Each structure stands twice: as C-alpha cells, then as structure tokens.
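In: The following comprises the amino acid sequence and a computationally predicted model.
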Amino acid sequence: MKMNKLATAITLAGSVIFSGAAAADTELVVATLNNGHMIEMQKHTEVFEKANPGITVKWVTLEESVLRSRVTTDIATKGGQFDIMTIGMYETPIWGKKGWLAPLVTSEAYDADDIFPAIRNGLSHEGKMYAAPFYGESSMVMYRKDLTDKAGISLPDKPTWSDMEQAVAAMHSPDDGVYGICLRGKPGWGDNMAFLSTLANTYGAQWFDMNWKPQLDSPEWEAAVTFYVDLMKKYGPPGSASNSFNEILALINEGKCGAWIDATIAASFVSDPSQSKVADKIAFAQAPVQKTARGANWLWAWALAVPASSTKVAEATKFIEWATSKDYIKLIGETNGYGKVPTGSRASTYNIPEFKAAASFADAELKAIFSANPDDSTFNKNPYTGVQFAAIPEFQAIGTAVGQQMAAALSGDKTVKEALAAAQVAADREMRRAGYY
C-alpha cells in the first residue's frame, strides 16, 4: 500500500514537470557517487521511467575519486560514455566555459530561483547554469555531546581549533573504542585537500599569491598541516590516511569517533537512528577557526550535468529536473522521513514544517552554507575563486599531487616540511607549464 501511494504521488508530481513521452526509446547512462542520497535516488528510477515512457535510466555508481577521474577523462576526450554526469562546483564553470557541457535550460515549473544563489552561481558560467544541484553543502563539526558533557566541556557554536583540541583530547578513549577525532586522510583534491584547505585558510594560508605563485612552503601551511598531523597521530583512528567520507561515516555511526569535521550533508546520516548507533548523542557546531574565520568552511554541491556532445539533451534535462526538483524533495520526505531528504540546495526545503521538525541540524547547516564565501576565502588577498579549491583548470592536478604528499606526512612516510616542499615543487612546475609566470 505504501509503495502504491508513493508511485502514485511521484507520478503525479512528475506530470507537473514533464509533459509528453520521449519520441523513441532512450537509455540515459548516469555516472554518480556511491553515497546515501545518490543511492536513494536510484531506488526511485522506476518512478521516473513510469512518468516518462520511452526513457530508461542506467546507473554507473563509483567511489568519489574514481568518479572524478572517469567523468573528467570521458568529457575531455568526448568519450560519450555518459549522458548525465555527477560533478561539482569546481568542474561545472570550467567545463561550461570550455563548451564541454550543455547549458541547462529548465522549465518555469522547476523554479531555478529557489536554488540558493551561492550554489546556483557556483554551477554557472556567464549567468548560465550548466548543472543542477542534487544537494549542496558546507562543512561543520559533528560531535558526541554525551562525551563532552561527561568530560565537563562545552564546545562553543563557533569553536577555535584550541577549543576543538581540548574537546577531542577529553573524548579520546581508545580502550573504550572511541577516538577523539576522525578526519579525511585519503589523498585527493576533493578528499583530504578539501578539509586541509579550510584548515590552512583559517591559519592564514592560501594556495596562490596575487602573482599565481604557489604558497605551499609558507609558515602558515606548515603550521596548519603540523597541527593536523599531530592531532591525528594523538587522537585519530589507525589507518586514517586511507579514510574518506564513507569510511568515517561508518566509524562515527558505530560510535567510534568523538568528533568529525566534514560535509554538512553528513548530518542527515549521523542523526538518523536507522543508520547511527549514536544518533541521539550528536550535536553540531560551526567549522573551527584559528587566525581568521575566512575560508574556515567549504562550499560545494554535487550536481547533475549533461555533456555538450550528448544526443539526448532533452531527455537528460527531464531527468535532471525531476531529480533536483522541489517535488522530489517532498516525495522523499513523505516516503522516508523529512530528516532524510537531500538538503543544502533549495530555500523552500527549510520552510517545510516537517523538515524543520525532523532536522535538528538544519540551522547549523544553513549558517555554514551562508557563511562560506568563495570570493573572500583567505586572510590575505588571493587571485582565485573557491574556498577549498582554486577554480582554475590546473588545480585538479595540483590538488591531487599535494594530497598525496599530505597523506605521506600523515602516515609518517615524510615529515611535514618534506611533504610541503615536494608539494610546492609540484605546484610550481604545473603553474609554470601552464604559463601563469
């Protein structure tokens, strides 16, 4: 009965946005991420297909770093493997400018103006949207309030890194199976470097100076990375250099992490009793600051886009409208509970009474998203747009190379100074090759 009601509801919702069927059978191949919200979307594929006879959807679900590599290679070589790609705020404007993506022309019913301006702008080039956000995010602290209460510690809403270290030390109890803090260590420009960039920002560091020269061997980067490595060696779980989002989510849901600083989208998972053993013990705070609050928390969206070479733009756009619509959010809420809807993309989500009642993290999430400013993300002036990345084509290679060096420092294969020196050489080589100076 519940599934029949769901199918009816989603079909009706789909008919609001989509009229008419595809002229001929069309298969859409979608490359996406192996996280909870994306997997949930796949479960509703049948409903979309019923609302749009003649269109079928085939999923290629990949781990984050593999996804980035596969879609980048495919679009750069015009390989044509995918009709819809899951990409982010780094790739979208760059690929849109290169002509690699089809402009996203949505219907009036879709209400693109409901998307948060910072997210919409980050997925646009010269005023045209090239991708639609499935969800948006910033970063924030998720921590075990039961453990801080037990230790007699109160973590402020906007903690300093000194506050965090004190709380982490108090919660750390490996004999009880609890590590004080879990942070990303897996190398990648969107993995360990997403977190480390925000940490470095708040220590007063930046990726490039105004002449586009890399600044990775600066005292600020050294101080930030030294703090990170020392903190993780003292209070992090073993093998942290291999941990990304999904690995840490599993740890915290098992009650093995005192604190986690990562994507706000994780809040819906860690506060879900069906997934987390400590759901009722999790509290939220803003990303920690040190010398400056600028760039302390990132800004990101996982979004859906259509390669410009696609011959199925109309059908792919129909799917993207459905998957990123207000109706989809409503239907997931009515089916699974409003605490489980994809968030961070649309203002209207935060006006739904059922969502506000179910999502204890909503206020903290909004505060984090609104505080992130890609145009003013470092203590000293910089020439790039982006908080946890620099929005230039060369950054992907640079960030990946630097991430490998930072993982080597975390695992003890190199000292922090050695890792940063190697990172500086790699970044300098890439920028010279690209002709920046």
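Out: Perfect, thanks for sending it.

In: CA atoms for contacts and neighbours, from now on please.
Out: Fine.

In: hang on, isn't residue 335 packed against residue 6?
Out: Yes: between residue 335 and residue 6 there is a contact at 6.8 Å, judged by Cα atoms under 8 Å.

In: what about the closest residue to residue 242 other than its chain neighbours, how many residues close to it?
Out: Spatially, and ignoring its direct neighbours in sequence, residue 242 is nearest to residue 186 (4.5 Å; Cα to Cα, 6 or more residues apart in numbering). Neighbour count of residue 186, defined by other Cα atoms under 10 Å: 25.

In: another structure for you, compare them:
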Amino acid sequence: MSRVHIRSTLTAALIAALAVVTAGCAGWGGGPGGGGPDTINVLMVNNPQMIDLQRLTEANFTKQTGIHVNFTVLPENDVRDKISQEFSSQAGQYDVASLSNFEIPIYAKSKWIAPLDDYTTADTQFDQADILPPMTQSLTADDGKLYGEPFYGESSFLMYRKDVLDANGITMPASPTWSEVADIAARVDNKQPGMRGICLRGQPGWGQVFAPLTTVVNTFGGTWFEKDWTPKVDSPEFTAAVKFYVDLVRAHGENGAPQAGFTECLNNTIQGNTAMWYDATSAAGSLEADDSPVKGKMGYVAAPVDQTKSSGWLYAWSWSIQQASERKDNAWKFISWASSKQYEELVGSQVGWSSVPAGKRASTYSNQQYLQVASAFAEPTEKAISSADPRNPGVQPRPAIGIQFIDIPEFTDLGTQVSQYVSSAIAGQMSVDEALERGQRLAEDVAERYQSRQE
C-alpha cells in the first residue's frame, strides 16, 4: 500500500457499529446538510486524485447532468471513522462514499451499502467488462453481488536500478524468485557509496510492514488463518517467510529499517540510496517524474515469488452507495462518471496524463496518450493487477478475501500489533520466533471473537 495506501486502523467504532447493526439499533447521526432531488452528498478521502475530481465535477458532471454534488473531504483516518459512523447509522445523509476493497465486503455483509449489478447491467456505456477482473472480484461480496466501482488501484512489484545491475553484470529475471532477489541484494550491496541492496518496509502497521510482508508469507506457503479460522501465525511457513524478510532487510536493507515505510523507501530510491525496492506499483509515477533523479534508470518486474505463480497485492479506492440513500440513481450517475474512461480522458486533457486515476481499466493500458508518460511502468503495472487473485493468494483456501490483509474488521488491530513485534525483530530486540509466538496468541483470540460474533 502506497502513500495513498498507508492504511489506518478500522477503528473500534466499526466493530462496535457492526454489533449495533446486528442488534437492530440505530447508530450515529450527523451529516452534510440539505439537498434537493438533484443533489447528492459524497464523503471522500482527501487524496490528490480525489481533489482533482472535486475541482472537475461542477463544470463537467453537473453541467452534463444537472446533478449538484456536495463533497465532504477529510484526511484518511478521519474519513474512515466518519464513513463507518454514517453508514452504520443508515440515516441516508451521504449517498456515496470512497471505500477501499478492504471495507466494501465488510460493509456489504452488514447491508450498509447497495449492490450495483442492476446499474452495471443497464448502463452499457460504463463498460463493466473493461474493469480489470481482480478489481471487480475484490469489490464483490460473498453473496456474489458487486458493491463498489474502483476509482484507482494498485498492486505491487519489484523496482530496481537497471544501471547498477548492469554495472555488476547482473540480469534481473522478468519473474524473479525471492531467493534470486536476496542474491542480487547481496551482490550489489554497497557497490556504490551509501547504496544498500534493497529497501523493504519495517515500520509497524498492518498497512506498512505487513503490506509487503503478507505477500511474502503467502508465496512462502503461509497464511494468517486456514479456511476454518485455525490461526497459523507461528506455523513453519509463516515463520520461514518472516525470518527471510527480517534477515534480508537486516543484512542488505536500508538504514533505519524498523521505522521505514513507503515514504522512506521512496525517498531512498529517488536519492540513490537503494538498488531495489519491493512496494506499490503507484510508486513508479514518482520515480519517473520529470524532476526525479532516477527517471529512466529504473526497471520494473513482477513481485518476487517462492511457491506461487504471482504474489502482488491488490488495493483500490472505490465508490459505494449507502443502502439508505434515497437518491441511488443519481448516485450511480456520479459513480459511473467518476470511474469512467471518459473521466480519465478529462483528467488527461485538463490536469495531465500523469494524474490519471489509473489501475482499474484495461483500456487505460492501450491509451497512447497515457502510455507516453507511463511507458516505463504501465505494462508491468497492468500485469501485476491482472495477475492478483484476492480470493486465492496463497497455496491453501482462505476464510476471507484479501491478499495483503484478511478482510475482517479485527485484522487491522491484529496486523498492527503483530507488526510491532516484527519491527522489534528487525531492530534486533526480539527473535522472530518470539514475535510470532505472541502473534499466534493474538490470532487465536481474534479467531475466537470473530467466530463467536458470527454465531
């Protein structure tokens, strides 16, 4: 998960709200204020692509449809809390919200958001078939219905300095294994002054260190939970993956690794302090920006694997409609515009093609105007997203959808707590075995609480 993808915790408010809904009671009130039949209220995160959308809406969407849009725009932590409060109450004051593929299956199960299948079937201009299949799959709930449309998305891949590897006579495989990556990291480590072999996140957080690390666990044959919710955090496979990751970053990783997240690794790569970086596909835009010192020097290949064919994660900021909204038709018109091919072309012409909310449509990756600014990373990005399998990311069946997360509310706290132990292991303050023994106890508690809540 990138800087747009450094996930905050789905707070205790969400878990409490789930319990409230189960009990049939109302939740919280509050909202944006009035609005007539030709007005919708949208609650969304304040990421740059969303701010572009806010600026472009009135002169384009409203002019075309006559539908006015009231935006409530908040920082990520705040908007997640606000959405969980508003949608759990089902007051209908917000019609649309920006949700990720983590929240959408959870919200769908709680009946907080409306299915979109009837709209996608009727609206042939939207072209649902053009949405990359893993995106559609990750926004489809267990009942088989679609509950969200992606605004932009990402996966993960390996980024590397082509010139550094060339200077050392090394060829990067198109689909490297983690063993090959570790070997390359050792061979290029400190070959240039101040340049380490690889940058890997070590910062605590379920959306920080465990974003890349869970993909390593998956491809090493591990899992947080088996299909029957048996916790496997201290299993041999999970342990082998974490030991590999910790050993690699300790031996050949960046300085200050226990505090390094997406931003720190991005800066290290741009500043020439690392030869390789495994992280979000969305990082490539910054690396290839006109003012980037490494523009044109980077190569991009598939996420490293061990036992699986692919291992990249999957994340999308998406749109959903509140179930209680009385303006669902107009809400869909807004969503179908904001997630359309036509909107991407609008952003390209008025903001710039480097600002297009990409990562969701196949057609984006055949658009020659987009490819002119994204030629270095467009194809590996599309391949990474298309090869992601959110329902089968490892070697065994899973109890819930998700690649770099387990799609239950309790995972945010579980992942964050275990990540603190892993960061301590990276810092040399505890062993991996001790970290995962503690993690196993936490996972056992989560499994028990989650299963009891389902009864």
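Out: It's in. Treat the numbers as computed from the prediction; the structure is a model and nothing was measured.

In: circling back to that earlier point, for the residue nearest to residue 242 of structure 1, helix, strand, or coil?
Out: Put simply, residue 186 of structure 1 is coil when judged by DSSP: H, G, I helix; E, B strand; the rest coil.

In: How about the alignment partner in structure 1 of residue 322 of structure 2: what's its closest non-neighbour residue?
Out: Using TM-score structural alignment, the partner of residue 322 of structure 2 in structure 1 is residue 307. Leaving out its chain neighbours, the residue that sits closest to residue 307 of structure 1 by Cα to Cα, 6+ apart is residue 101, at 4.4 Å.

In: Tell me how far that neighbour lies from residue 130 of structure 1.
Out: From residue 101 of structure 1 across to residue 130 of structure 1, the span is 6 Å (Cα to Cα, to the nearest Å).

In: which residues in the stretch 251-400 of structure 2 form strands?
Out: For the stretch 251-400 of structure 2, strands defined by DSSP state E, counting those that start in this stretch occupy the ranges 276-280, 298-302, 315-321.

In: what are the ranges of the helices in the stretch 1-150 of structure 1?
Out: All helices of the stretch 1-150 of structure 1, identified by DSSP state H, counting those that start in this stretch, fall at 2-17, 36-43, 45-51, 64-76, 91-98, 117-122, 145-151.

In: The third one packs against which elements?
Out: Yep, that's helix 45-51 of structure 1 we're talking about. helix 2-17, strand 55-62 (3 or more Cα pairs under 8 Å, 6 or more residues apart in numbering; DSSP states H and E).

In: Once aligned, what mean separation remains between the shortest one and structure 2?
Out: What that stands for is strand 55-62 of structure 1. Aligned to structure 2 and superposed, strand 55-62 of structure 1 gives a mean residue distance of 3.3 Å (mean Cα distance after the TM-score superposition for structure 1).

In: now what about that strand, what contacts it?
Out: 21-22, 25-34, 42, 45, 49, 67, 315 (Cα atoms under 8 Å, 6 or more residues apart in numbering).

In: Over to stretch 322-335 of structure 2?
Out: Contact partners of stretch 322-335 of structure 2, identified using Cα under 8 Å, 6+ apart, comprise 37-38, 40, 61, 67, 87, 90-97, 111-114, 119, 149, 319, 321.

In: The same query, at a cut-off of 7 Å, please.
Out: 40, 87, 90-92, 94-96, 111-114, 319, 321 (Cα atoms under 7 Å, 6 or more residues apart in numbering).

In: Going by distance to residue 416 of structure 2, which of the residues you listed wins?
Out: Closest approach between the contacts of stretch 322-335 of structure 2 and residue 416 of structure 2, by Cα to Cα: residue 87, at 24.6 Å.

In: My guess is the closest one contacts residue 112. True?
Out: Yes: between residue 87 of structure 2 and residue 112 there is a contact at 5.7 Å, judged by Cα atoms under 7 Å.

In: Of the two, which one has the most company?
Out: Remark: of residue 87 of structure 2 and residue 112, residue 87 carries more neighbours, 30 against 23, as counted by other Cα under 10 Å.

In: Trace residue 251 of structure 2 over to structure 1, please.
Out: Using TM-score structural alignment, the partner of residue 251 of structure 2 in structure 1 is residue 234.

In: How many residues are close by that match?
Out: 14.

In: now it: how far from residue 349 of structure 1?
Out: Distance from residue 234 of structure 1 to residue 349 of structure 1, by Cα to Cα: 40 Å.

In: what do you get for residue 68 of structure 1?
Out: Going from residue 68 of structure 1 to residue 349 of structure 1 by Cα to Cα gives 28 Å.

In: Show me what residue 206 of structure 2 aligns to in structure 1.
Out: Using TM-score structural alignment, the equivalent of residue 206 of structure 2 in structure 1 is residue 189.

In: Over to that match. Which of the three states is it?
Out: Under three-state DSSP, the three-state class of residue 189 of structure 1 is coil.

In: thought it was touching residue 401?
Out: No: in this structure, residue 189 of structure 1 is not within contact of residue 401 by Cα under 7 Å, at 8.1 Å.

In: the more surrounded of these two?
Out: Taking neighbours as other Cα under 10 Å, residue 189 of structure 1 and residue 401 compare with residue 189 leading, 24 against 19.

In: give the contact list for the more buried one.
Out: 396, 399, 400, 403.

In: so what corresponds to the third one in structure 2?
Out: Residue pairing (TM-score structural alignment): residue 400 of structure 1 is matched to residue 416 of structure 2.

In: that older thread, measure how buried the residue nearest to residue 307 of structure 1 is and give me the count.
Out: Neighbours of residue 101 of structure 1 under the rule other Cα under 10 Å: 23.

In: if I line the two up, what does it land on in structure 2?
Out: In structure 2, residue 101 of structure 1 lands on residue 113 (TM-score structural alignment).

In: and if you look at residue 320 of structure 1?
Out: Per TM-score structural alignment, residue 320 of structure 1 is aligned with residue 335.

In: Out of the contacts of residue 189 of structure 1, which comes closest to residue 228 of structure 1?
Out: Closest approach between the contacts of residue 189 of structure 1 and residue 228 of structure 1, by Cα to Cα: residue 403, at 13.4 Å.

In: Identify the residue spatially nearest to that closest one, adjacent ones excluded.
Out: Spatial nearest neighbour of residue 403 of structure 1, chain neighbours left out: residue 187 (4.5 Å); criterion: Cα to Cα, 6+ apart.
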